[in-house]
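1. Just a sequence and a predicted model for now, questions to come.
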Amino acid sequence: MESGVALPLTDSFYLAWRGYLLGIAYRMLGSVEDAEDIVQDLFAELQGEGIPQMDYPKAYLTRATVNRSLNVLKSARKQREEYVGQWLPDPLHHRLLEPGPLERVEHRESLQYAYLVLMEQLLPAERAVLLLHEVYQYDYRSIAELLGKNEAACRQLGSRARRKLRPTKPISEDTSSKRDMELAEAAASRQVLLDRFIFAFERHQVDTLRELLSEHAIMITDGGGKVHSAINPIKGAARVHAFTASPKTFQALRRARVTFVELNGEMQVLFWNEHQLEAVMCVQLSEGSSHIQGIYVIKNPEKLESIQLRLDA
């Protein structure tokens, strides 16, 4: 319970909660910069006014972060509707959100890039309820208190969000050694597929490219109207294959230097022209990690500049 006395903001308090709050804001917004701004603004406010004395600071900080994120997201949705072509979330370098005691290991799966792309289908309130319930394990009564809604409305929002995201795998809470082994095997399989795909892509091996694609593959490119990219998602193996196999479409990327880096908890692909980032390719594998299900390519120069600054930090 809160009292009228405010406590001073300490370094230990900041370090204890920063990662947890960044995780919420980033999952809500899909933007690293906006998430960092929200958390910094919140702590700046607490620095000036002090921390309201309370038995459970988690609820206070979660509510403040979610509500600030909702305000930003409502404005951002309007901007994204006017965005030229497809808007893709920012990829997150693993250094920016190291798991702390409040950022549980099983939460990491909800950071996977393909999951964040799917979340863009949701309305702001649906996104908040789904994250709080599915990722952070709040019950609907608590969510209602956090969002200032009634419990029945929150249940309805959660149900609607899950229907929109079908079919998706539930967020795993299995942190056993068996699960660790499965994750290690999946990472190894992923690297093999990425190596094969990039090898075939660079050398224009069209048959291999087709072989690696899932029948229901999808490709989304984000150029922001500043460079050539597909305006709409490309759906189906035949169409994705035609796009990736085109000798002209990705001519510059085929000549680029390729590196691999962990983004959103999975190994992804960077394309470089000398020391300048030319594109980021985030790849989603099919169930069983046997084929490539999703290819998400960020080519917007403004986004790439921001991503490169974070990679170099």
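-> Sure thing, it's come through. Residues are numbered from 1 along each chain as shown.
2. C-alpha from now on. contacts and neighbour counts both.
-> OK.
3. Let me see the ranges of the strands in the stretch 201-313 of the chain.
-> Secondary structure of the stretch 201-313 of the chain (DSSP state E, counting those that start in this stretch): strands located at 213-222, 234-235, 257-263, 266-273, 276-285, 292-298.
4. again with the stretch 1-150 of the chain
-> Counting by DSSP E, counting those that start in this stretch, the strands of the stretch 1-150 of the chain are 6-7, 51-52.
5. Could you export these as CSV, including distance to L277 and mean neighbour count?
-> Output for the strands of the stretch 1-150 of the chain, formatted as CSV (distance: least, Cα to Cα, whole Å; neighbours: other Cα atoms under 10 Å):
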stretch, distance to L277, mean neighbour count
strand 6-7, 45, 14
strand 51-52, 41, 20
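6. Put together CSV for those strands, with distance to P124 on each row.
-> Formatted as CSV, the strands of the stretch 1-150 of the chain follow (distance: least, Cα to Cα, whole Å):
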stretch, distance to P124
strand 6-7, 31
strand 51-52, 27
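7. now the strands of the stretch 201-313 of the chain in a markdown table, with distance to E185 and mean neighbour count?
-> Shown next, in a markdown table, are the strands of the stretch 201-313 of the chain (distance: least, Cα to Cα, whole Å; neighbours: other Cα under 10 Å):
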| stretch | distance to E185 | mean neighbour count |
| --- | --- | --- |
| strand 213-222 | 20 | 22 |
| strand 234-235 | 28 | 18 |
| strand 257-263 | 16 | 15 |
| strand 266-273 | 12 | 19 |
| strand 276-285 | 13 | 21 |
| strand 292-298 | 16 | 22 |
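8. dropping in the other structure now:
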Amino acid sequence: MLGSTAQREAVGYRPLLFSIAYGMTGSVGDAEDIVQDAFLGLTRAYQAGTVIDNLKAYLTTAVTRLGLNYLSSARVSRETYVGEWLPEPVVVLADMPGPAEHAELSDSLSMAFLVLLESLSPVERAVFMLREVFGYGYPEVAGITGKTEVNCRQIFARARQRIAAGGQVVGSALSRERRAEGEELARRFFVAAEGGDMEALLGMLAPDVVLHGDGGGKVRAFGSRLAGRLAVIRLLLGVFRRGGTLGVSLRPAWINGRPGAVKYDSEGRVIGVVELDIADGVVRAIHAVGNPDKLAHIGPVSDLGRLPE
């Protein structure tokens, strides 16, 4: 069994372990399961008399390799996914902070970046994340993934080229000033959308803004990404107009470290989440998740807009 000292140390690594698992899977529920499996494996190792010199390395290795197994089995389901795929959102409500591991993760991986990671192979994803996102040295990455240090350097170089070609950078922690600016712009954005203020929205959206919607084929959502300021505004105004007649409300939140909101129906059930990618004072991308399978970890899920099975 885990001793009290080892148990406290292991629990202290939970935010890091969850962050790695979520970055590997893009799923909150599966990340939590992977972390739990790693802790169960640790308990069994101690029961078997295994001597563990570096608990952090042991747990990180366990979570990473469980993540690699997950990605290998999830590849087929991702390829057959209906519509555009977005990760399960990590939500920290503005007036009610979430679990510590969720709060820590929120400054690490944006939705746009996680989508880009889907272009990498499982091993490339693991090496790139451990090195670039979590700052592990090549010797550590090699030990965790079971590859040689030279191989890890080559894998990382290939992965970085692919990521750079996709035009995204690692989601870094926002300064207090940038967080405040993002919150204020998000507040004005949702007020304008709810109020049908097209002129205000024109001033807040980049000309080449892109809206990404994930309904998973289970709710009324956009079948493909929508690009261009006028097209996005028309859709937004239509969605918010219908929502207003149905008693839909918004609650400010941080979604994967970016400002946004959670949408609720008139009974307080979750309809979806909206994340805003903001740069240079304008909204450059919008990520909206409505797939009910990706919302249950936030709260009771609404059936509003659900398509008949």
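-> All right, it came through fine. Just so it is clear, the structure is predicted and the values come from calculations on it, not from any experiment.
9. Give me the TM-score for this pair.
-> The TM-score (TM-score structural alignment, normalised by the length of the second structure) is 0.82; 289 aligned residues with a Cα RMSD of 2.8 Å.
10. List the contacts of E109 of the first structure.
-> I171, S172, G265 (Cα atoms under 8 Å, 6 or more residues apart in numbering).
11. So the last one versus L118 of the first structure, what's the distance?
-> In this case it means G265 of the first structure. 17 Å (Cα to Cα, to the nearest Å).
12. again with T168 of the first structure
-> 9 Å.
13. picking up where we left off before, please list only the buried members of the contacts of E109 of the first structure.
-> G265 (16 or more other Cα atoms under 10 Å).
14. Of the contacts of E109 of the first structure, which are still contacts in the second structure?
-> When the contacts of E109 of the first structure are mapped onto the second structure and scored by both residues aligned by TM-score structural alignment, their matches' Cα atoms under 8 Å, the shared contacts come out as I171, S172, G265.
15. give me the stretch of the first structure that stretch 285-298 of the second structure matches.
-> Mapped onto the first structure with TM-score structural alignment as the criterion, stretch 285-298 of the second structure occupies residues 294-307.
16. first vs last residue of that stretch, how far apart are they?
-> Stretch 294-307 of the first structure end-to-end distance (Cα to Cα) = 21 Å.
17. Also stretch 117-133 of the first structure?
-> Stretch 117-133 of the first structure end-to-end distance (Cα to Cα) = 19 Å.
18. what helix or strand is the aligned partner of E181 of the second structure in the first structure on?
-> Correspondence of E181 of the second structure to the first structure, assessed by TM-score structural alignment: S189. Secondary structure from DSSP states H and E places S189 of the first structure in helix 177-202.
19. packing partners for that helix?
-> helix 206-212, helix 251-254, strand 266-273 (3 or more Cα pairs under 8 Å, 6 or more residues apart in numbering; DSSP states H and E).
20. May I see the buried residues of the second one?
-> To tie it back to what came earlier, the one meant is helix 251-254 of the first structure. Buried-residue list, helix 251-254 of the first structure, by 16+ other Cα under 10 Å: L253, R254.
21. what's the mean gap between it and the aligned bit of the second structure?
-> By mean Cα distance after the TM-score superposition for the first structure, the fitted helix 251-254 of the first structure averages 3.6 Å away from its aligned residues in the second structure.
22. before we move on, what about the last one?
-> Mean deviation of strand 266-273 of the first structure from its aligned counterpart in the second structure after superposition (mean Cα distance after the TM-score superposition for the first structure): 1.8 Å.
23. For that strand, name the packing helices and strands.
-> helix 177-202, strand 257-263, strand 276-285.
24. So for E211 of the first structure, which of these sits nearest?
-> Proximity to E211 of the first structure, assessed across those by Cα to Cα, is greatest for helix 177-202 (9.6 Å).
25. got the angle for the closest one vs strand 276-285?
-> If you take axes from the mean of the first three to the mean of the last three Cα atoms, to 10 degrees, helix 177-202 of the first structure sits at 130 degrees to strand 276-285.
26. quick one: helix 177-202 of the first structure to chain centroid distance?
-> In terms of Cα atoms, centre = their mean, to the nearest Å, the centre of helix 177-202 of the first structure is found 19 Å from the chain centre.
27. for stretch 8-21 of the second structure, same thing?
-> The answer for stretch 8-21 of the second structure is 17 Å, by Cα atoms, centre = their mean.
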